[in-house]
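Peer 1: quick one: sequence plus predicted model below, questions after.
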Amino acid sequence: MIREATPADIPLIHALIQELAAYEKAPHEARATEPQLHDALFGDHPAAYAHIATDDATGTPVGFALWFLNFSTWRGVHGIYLEDLYVRPTARGAGHGKALLTELARICTERGYERLEWAVLNWNTPAIAFYESLGARPQDEWTVYRLTDDALKKLAGRSS
């Protein structure tokens, strides 16, 4: 079962983000706090959205998807950028990841969005195989760039 996240899910979402960061071998990089997540998802101007996957038999939360809108200047419409998709290891293979992606695809088609995009680490071959089994294709002609921390401050003219 897939449901929209509620404010009561913030501790769960925070815990799942921490689990995902550990899985991706970068727990030190996951610095988001519960108040930040609450503001981003449920504040006056929500910047992101989340869905929770639960076990059908027990109702226990087993995963989540956190996403936000992007915009294609070429297509002239919004799309969804999936920031995080995570299913706990004990629940993998039961269809929860596919159900989360199916819900996001449903939202896209229902709202007239033409893209559902995300990034995956090159070493995460189980995820890559799963995404490709759904028909997703890598966009290997693009390279993602990122400015953070000191480099971002330096470019902004604000040294740390």
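Peer 2: Nice, I can see it. Nothing here was measured: the structure is a model prediction, and the numbers come from that model.
Peer 1: going forward, measure contacts between C-alpha atoms and count neighbours the same way
Peer 2: Will do.
Peer 1: wait, a strand at residue 123?
Peer 2: No: using DSSP: H, G, I helix; E, B strand; the rest coil, the secondary structure at residue 123 is coil, not a strand.
Peer 1: try it against this one:
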Amino acid sequence: MTTTLSGGAVLRPARPGDEPGILACIRELAEYEREPDAVETTEADLTAALFGDHPAVFAHVVERDGAVVGISVWFLNYSTWTGRHGLYLEDLYVRADQRGHGYGQALLRNLAAIAVERGYARVDWAVLDWNAPSIAFYRSLGAFPMDDWTGYRLTGDALVATARPVAVRGA
């Protein structure tokens, strides 16, 4: 579904051909988050993830004047407590020169509408502790921090080491 936004922009599901614009936004987000060299994703990776035979990652874009100026990249999660899916918002980004038009809010409201329409229980995401503008934006929409939870991650050597089989005691 396509939604017309201010300034002649449209919000729509990502489609093949959007990969360069999506990747540009991901790189700008990484730079904003002080990790400019952390992005390993390629356009081919995005093509496979978003448009392959069985996509498990989804994206919406804000397009203005033929260019991708904002993105939401998300995937399904599942709560054993609610017995329902939810959405996990991996990236929400609007290019700096396009902010102030309501595009970020439109992207997040679009995800909330998808969750409600499909009967999903919630929309989750993470934000860096120092990112005061984003925190204020999320709070203005009624979102709240999960202060009782700390995120953990396995990556790199620790991931490989953890994946190695171990002998089961008492077996």
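Peer 2: On my side now, so go ahead. Since this is a predicted model, take the numbers as computed values, not measurements.
Peer 1: where does the TM-score land?
Peer 2: The TM-score (TM-score structural alignment, normalised by the length of the first structure) is 0.94; 156 aligned residues with a CA RMSD of 1.2 Å.
Peer 1: what's near enough to touch the residue positioned nearest the centre of the first structure?
Peer 2: Here the mean C-alpha position of the first structure is nearest to the C-alpha of residue 84 (CA atoms, centre = their mean), at a distance of 2.1 Å. Residues near residue 84 of the first structure by CA atoms under 8 Å, 6 or more residues apart in numbering: 64, 65, 66, 67.
Peer 1: so the second one touches residue 98, yeah?
Peer 2: Translated: residue 65 of the first structure. No: assessed by CA atoms under 8 Å, residue 65 of the first structure is found out of contact with residue 98, at 10.8 Å.
Peer 1: compare those two (neighbour count), which wins?
Peer 2: Between residue 65 of the first structure and residue 98, counted using other CA atoms under 10 Å, the more crowded position is residue 65 (26 against 14).
Peer 1: in what helix or strand does the counterpart of residue 12 of the second structure in the first structure lie?
Peer 2: Under the alignment by TM-score structural alignment, residue 12 of the second structure pairs with residue 3 in the first structure. If you go by DSSP states H and E, residue 3 of the first structure is part of strand 2-4.
Peer 1: check the mean deviation of that strand from the second structure.
Peer 2: After superposition onto the second structure, strand 2-4 of the first structure sits on average 0.5 Å from its aligned residues (mean CA distance after the TM-score superposition for the first structure).
Peer 1: please enumerate the strands of the second structure.
Peer 2: 3-4, 10-13, 58-64, 67-79, 84-94, 123-124 (DSSP state E).
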